[in-house]
Each structure stands twice: as structure tokens, then as C-alpha cells.
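**Student:** need a structure here:
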Amino acid sequence: MASKTPARTARRPTASPSPSARSPDPLFNQSLEKGLAVLRAFDGAHRTMTLAELAERTAMSKGSAQRTVHTLQVLGYVGKHPQTRRFQLLPRTIELGYNYMAANALIQTANPYLAQLANASGETASVTEPVGTEMVYVAQLVTSKFIPVQTPVGMRIPMYCTSSGRAWLSSLPDEQVLALLQASDRTPRTPATLTDVKAIMARIVECRRVGYATNAEELFLGDMGIGAPILNRKGEALGAVHVSPPTSRWTLEEAQRKLAPMVIECARAISSAVAH
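**Tutor:** Next comes the predicted model:
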């Protein structure tokens, strides 16, 4: 998605329920949970951290964080910067995401259709999948045109204010949609962000009618989105495909008229290919 130098706020990784809040599960491994929490604690705003900072961001005691980080160091997932001595992720962590993408049939199927969509539209084309109340980028064909803000594979965006999120939500029953919207942190990202559940629901209902969802500068200023759901043979949404036309090149009306049919066609082609 394109935008004009948006302000980004640091977001703490979603905390897992505490052992006391979780139903007793004799098979649940809390040590593994802590290891994953440490790996997820690093992001663009926290590239390196001290042990105390890691403990705070993962809600662990310093002793527990130390044991967890040491284990990850031994396994090659976390290391210390040679000058600052602060902890950082190591390249081996990339294996985890790569293995998911390599084994994901949707991603492999979608790539040639995304290439066609990006070429026909002249804009960046992406596929996202749902994770909780967010969508995560799993595939992308980037336009050759200038994009001020990168939205790389692995980045997560909220469902409530994005075209891909609304497109995916449009395939769900109203009760599930409302539950997800109410569970979302509907923070205004820009002056145009819709945060009222009824107003967002109206956009989702409209998506069901026309086959695509829109986002006009609700996530980033200067950015728009046109998205459509990717369905399996049962009519269940696996994810969504969308293009990211910037306001510097498009009006919303032009994008709806020219790009929406391309996005719908791409989503249908991927859906048909996945079903077979």
C-alpha cells in the first residue's frame, strides 16, 4: 500500500492468555510459548533489545527471559550485537516464515495471477490471510512505480479498516463479523478511518453486493485499497487479494470503475485454481 510518510506507532506483540486465565491443558508447553513470545517481541521498532526490555515486552520475569533467550541463542535464532551487546534476531528465524510460504498451496497458486493483476493494473497486488483480527501479507507483486511506504510479506494490517480485511469478513456470517469487529482495537489510523461497528458493517454488506471492498485513506494517508475474497470450493474465504492504488494516481471512483473488475477476476481465478 502506498502512503505519504505515515506515522507508525509501536505495537506490543499480542499477549497470550496467562496460564491462570487459560483452561487447564496438560499438553500445553509453556516453555515453547515463552520462546515464541521472545521471537515475536522483535519488530521494526524493536530491532535490538536488552534482557530487561525483552522481559518487559513478553511479560516474563527477568530470570525466565534469560533462560528463554539463552536457549534461543544456543539454537541460533537470537544473538548479541557485537558492539552494543543488545539481543537481536538472527537470519535463521527467516526459515520459519519461508517454510510456511513454501508449503502454502494458496501462495503458490496465487503468484501467477498476482503477476497478471499487477501488470494489468499497474499497481502493487497482494494476497493476505487472516490472523486473529488482522490480515497478514503472504504474497505480493510490487509495481515498478514509486511507493513511499512498503508493505512487505509478513506485515500485518487490521481487518476493520482495510479492503482485504473487509473482503475476507464479507464471507463470514454476521455474528462472526460483529464478534471480530468488536474484538478489534478500532483505533483511528487517519482522520478517514471508520471505527463505528455499524458503519464498518455497512461497508462489508456492500462488499457482499458488489463483490469487492474498498479502503480510502483509512490506514495510511494517500493510500487506497480494492480487495476481493479468495474462496475455497465450499465458499469459505481463505484470504483476500487486493491492489493498492495511491491517491496521487487515482480517485476512488476511478479505482472502483477500472481496478475493481480486475481484482474480482483475479480473486475468482485464484479461487477456481485452488478449488482444483
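**Student:** switch to C-alpha atoms for all contacts and neighbour counts from now on
**Tutor:** OK.
**Student:** ok, and what's touching stretch 134-151?
**Tutor:** Contact partners of stretch 134-151, identified using CA atoms under 8 Å, 6 or more residues apart in numbering, comprise 1-6, 101, 107, 110-111, 114-115, 118-119, 122-130, 152-159, 164-165.
**Student:** go on, stretch 246-262?
**Tutor:** 1-3, 117, 120-121, 212, 216, 222-224, 226-227, 243, 245.
**Student:** so which of those residues belong to helices?
**Tutor:** Judged by DSSP state H, the contacts of stretch 246-262 include 117, 120-121 as members of helices.
**Student:** ok, so of those residues, who is nearest Ser171?
**Tutor:** Leu117 (22.0 Å; CA to CA).
**Student:** would you confirm that the closest one contacts Val127?
**Tutor:** No - contact criterion CA atoms under 8 Å: Leu117 and Val127 do not qualify, at 11.4 Å.
**Student:** the more surrounded of those two?
**Tutor:** Val127 (28 against 25; other CA atoms under 10 Å).
**Student:** separation between Ala275 and Ala139?
**Tutor:** Remark: distance between Ala275 and Ala139 (CA to CA, to the nearest Å) = 19 Å.
**Student:** neighbour count: those two, which is higher?
**Tutor:** Ala139 (22 against 13).
**Student:** so that one, which state does it fall into?
**Tutor:** Of the three states, Ala139 takes strand under DSSP: H, G, I helix; E, B strand; the rest coil.
**Student:** got a list of what the closest residue to it other than its chain neighbours touches?
**Tutor:** Leaving aside its sequence neighbours, Ala139 sits nearest to Val127 (CA to CA, 6 or more residues apart in numbering; 5.1 Å). Taking CA under 8 Å, 6+ apart, we find Val127 in contact with 107, 110, 137-140, 239-242.
**Student:** following up with a second sequence; could you model it the same way so I can compare the two?
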Amino acid sequence: MPSAKPIAAAPARRRRKPAPGLESPLFMASVAKCFQVLEALNAAGRAVALTELAALARLDRSAVQRITHTLRALGYLRQHPLTRAFTLSGRMLEFGHTVLATDRLREKASPHLEALNRKTGETVNLTEMEGPEIVYVVRFPSLHAVSVDLHVGSRLPVYCSAGGRAMLSRLDEAEAMAMLGAVRRTPMTKRTVTDLPGLRAALARARELGYALNDQEAFVGDISIAAALTNRAGEPVGAINIAVPSPRWELAEVLRRLVPQLLKTAREINRELADL
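**Tutor:** Modelled structure (predicted):
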């Protein structure tokens, strides 16, 4: 077995307002700790021994010991018989499968996204907004080499992603700005817009044009355009986007060749969503 990676020092964190529900008497801290352990193990992406897992989850070792024992007994964790390191078990796959199988938006949008992927030869995604993040629920990869390797389940901040801005642009402006004002906005590249006036302007442009643009704000070398998907009430339920690498695409070509196809596909999906 390869030697374990050293435990990285925990980065300093600014104090933030508690997320909605954390201060409710209904909130169960023990359940929250369980998910801290699962999220830490998922983020590590490898087998992790108990002491390191406690550090990654920012929890007391004895608490993590009880949590991992329970999860292993229930079949949600595996433990190596020699190293005693933990990994997520295959049983966790059942949750992801159910999430995807019961997502009506994914069902309606997937054929259209596959067709768009074939026409453009570029990466096409469906994202949904969950709190301050977007999550990828469908991904048809490019036929060419790409600079960003994301997958179904990947998450990005809503403020600096094209999909997030597309969805925010379909909300009431005050509501969208309140959401942006409540989250910590850390630059992901030198181009990331994080100030509220700049984000307000970006949402106004997306509202006017019908699509949002992200020019290397989330990842260096990645240009992304996105259009919102809405329900019958006009509320955003998701966004579709096309992502291309800047070494192969000039921004002007993205706007000229890909935006019309993106908007056409969004209109087709939205017509079907109106029947739901």
C-alpha cells in the first residue's frame, strides 16, 4: 500500500452567518456530524485512516470512530482489513442513481443536450441550483481534448458559473442580489467578478441577452455560455451550457456560432417543460 498523504493544515475561515435551519431546535447535530464525515471522505477521493479522517472532517476522533463504526455496520463504508482505512461503499451509488432517475428535468433535457453535443462536438451540460452552488446533473463531453474535467455531481459556486448566473438572471433582481450578498465570493481566477455591482451588471446582461457568459472566471482557459430553463411560472429550474477551451475558440466565434444553437435548444426544452 502507498504511504498515506500528510494531513493538510486547515485553512483559516472567515466567520459567516449560519446557514438557514442550523439554529433551529429541529436541527440534529449528530446527523450533521455524520455527513461531515461522509463529505470529508468523498472529498479525499481515496482511502483514509481514522485519525486523518477526523482531521479532515474537523471532528473529535472518538466521534468519528463511532460514526464510521455505525456507517460500516450499515454497509455505507468499507474498511480495509490491514490498513483499517475507510472508503465509501458501493451502496452509496444507490442514492445517486435514484436522484438521477427521478429528475424529470434531466429526463426531458437529455435528448436535446445529446443532439446539441453531436452538432457542436463540444461539451454540453445541464446544471441545477442548490443553495449557493450549481450541481451538474447531465454532461455530454466534447469530442476534443478539454481543459476542465468535471463530472455529474460536480459543483461550482453560483456567482462565477455561467449556469448559475443564467438561473439568477431569471429571478427577481432583489432576490438574486440578496442570494449573492449572503455568500462568500472568492475569486477562482484573476478574471472572476466577485463584487456585487459587477455581478448585478452581469445578471442584467444575461437578462437582456437571454444567456450568461463566463469567460475564464471559473477556470483558466474555459469559456462557458448558459441559458436558463424555466417552469410554467417562469421560475428557473436549471440551465444548459456549452463549455469550450479558449485555446481552440475565440470568444467572438463562441458568440457567433454557439450562442444561437444554445438558445434554440433552451427554447425547445422550455416548450416541453411548459407541459409539466
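**Student:** related to what we said a few turns ago, next, format the contacts of Val127 of the first structure as CSV and append distance to Asp43 of the first structure.
**Tutor:** Below are these laid out as CSV (distance: CA to CA, whole Å):
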residue, distance to Asp43 of the first structure
Ile107, 24
Ala110, 27
Tyr137, 15
Val138, 17
Ala139, 19
Gln140, 20
Gly239, 24
Ala240, 24
Val241, 25
His242, 24
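**Student:** what about the residue of the second structure most remote from its centre, is that helix, strand or coil?
**Tutor:** Ranked by distance from the centre of the second structure (CA atoms, centre = their mean), the top residue is Leu82, with 35.2 Å. Classification of Leu82 of the second structure using three-state DSSP returns coil.
**Student:** next one: the one 5 residues further on
**Tutor:** Under the three-state scheme (three-state DSSP), Thr87 of the second structure adopts strand.
**Student:** what does Val136 of the first structure give?
**Tutor:** Quick answer, by three-state DSSP: Val136 of the first structure is strand.
**Student:** which residue packs closest to it, ignoring adjacent ones?
**Tutor:** Per CA to CA, 6+ apart, closest to Val136 of the first structure is Arg156, 4.3 Å.
**Student:** wait, what's in contact with the one you found?
**Tutor:** With CA under 8 Å, 6+ apart, Arg156 of the first structure has these contacts: 134-137.
**Student:** ranking these by neighbours, who comes first?
**Tutor:** The most neighbours of any of the contacts of Arg156 of the first structure, using other CA under 10 Å, belong to Met135, which has 25 neighbours.
**Student:** show me where the first structure has its strands.
**Tutor:** 48-49, 78-80, 87-89, 125-131, 134-141, 156-158, 213-216, 224-231, 237-243 (DSSP state E).
**Student:** related to what we said a few turns ago, nearest to Glu175 of the first structure, of the contacts of Arg156 of the first structure?
**Tutor:** Glu134 (17.4 Å).
**Student:** would you mind measuring the gap between the ends of stretch 88-102 of the first structure?
**Tutor:** Start-to-end, stretch 88-102 of the first structure (CA to CA) is 25 Å.
**Student:** which outside residues touch it?
**Tutor:** Here stretch 88-102 of the first structure has contacts from 39, 42, 47-49, 76-81, 107-108, 138, 154, using CA under 8 Å, 6+ apart.
**Student:** try it again with 10 Å
**Tutor:** Here stretch 88-102 of the first structure makes contact (CA atoms under 10 Å, 6 or more residues apart in numbering) with 38-43, 46-50, 72-73, 75-81, 104, 107-108, 138-139, 153-154.
**Student:** okay, it sits on what stretch of the second structure?
**Tutor:** Under TM-score structural alignment, stretch 88-102 of the first structure corresponds to residues 87-101 of the second structure.
**Student:** check which residues of the matching stretch are buried.
**Tutor:** For stretch 87-101 of the second structure, the neighbour count (16 or more other CA atoms under 10 Å) marks 87-88 as buried.
**Student:** same thing with stretch 167-178 of the first structure?
**Tutor:** Those would be 167-171, 177-178, for stretch 167-178 of the first structure by 16+ other CA under 10 Å.
**Student:** related to what we said a few turns ago, which one of the strands of the first structure is the most hemmed in?
**Tutor:** Burial of those is given as mean neighbour count (mean count of other CA atoms under 10 Å); strand 224-231 ranks first at a mean of 30.
**Student:** check the fit of that one onto the second structure and give the mean distance.
**Tutor:** Superposed on the second structure, strand 224-231 of the first structure shows a mean distance of 0.4 Å to its aligned residues (mean CA distance after the TM-score superposition for the first structure).
**Student:** give me the angle between that strand and strand 237-243.
**Tutor:** Interaxial angle of strand 224-231 of the first structure relative to strand 237-243 (axes from the mean of the first three to the mean of the last three CA atoms, to 10 degrees): 150 degrees.
**Student:** what's the distance between strand 224-231 of the first structure and the middle of its chain?
**Tutor:** Here strand 224-231 of the first structure shows a centroid-to-chain-centroid distance of 13 Å under the convention CA atoms, centre = their mean, to the nearest Å.
**Student:** and what of stretch 72-91 of the second structure?
**Tutor:** 26 Å.
**Student:** repeat that for stretch 237-251 of the second structure.
**Tutor:** 16 Å.
**Student:** also stretch 236-251 of the second structure?
**Tutor:** Using CA atoms, centre = their mean, the offset of stretch 236-251 of the second structure from its chain centre is 15 Å.
**Student:** what span of the first structure is it aligned with?
**Tutor:** The aligned range for stretch 236-251 of the second structure is 237-252, by TM-score structural alignment.
**Student:** and stretch 193-201 of the second structure, by the same measure?
**Tutor:** Using TM-score structural alignment, stretch 193-201 of the second structure lines up with residues 194-202 of the first structure.
**Student:** next, the buried residues of that stretch.
**Tutor:** Of the residues in stretch 194-202 of the first structure, those buried (16+ other CA under 10 Å) are 194-195, 200-201.
**Student:** now do Leu22 of the second structure: how many residues are near it, please.
**Tutor:** Applying other CA under 10 Å, I find that Leu22 of the second structure has 13 neighbouring residues.
**Student:** over to the one 3 residues further on?
**Tutor:** With neighbours defined by other CA under 10 Å, the count for Pro25 of the second structure comes to 7.
**Student:** list the contacts of it.
**Tutor:** Neighbours of Pro25 of the second structure in contact, by CA under 10 Å, 6+ apart: none.
**Student:** report the buried residues of stretch 20-35 of the first structure.
**Tutor:** In stretch 20-35 of the first structure, counting by 16+ other CA under 10 Å, buried: 34-35.
**Student:** pull the distance from it to the chain's centre.
**Tutor:** 25 Å.
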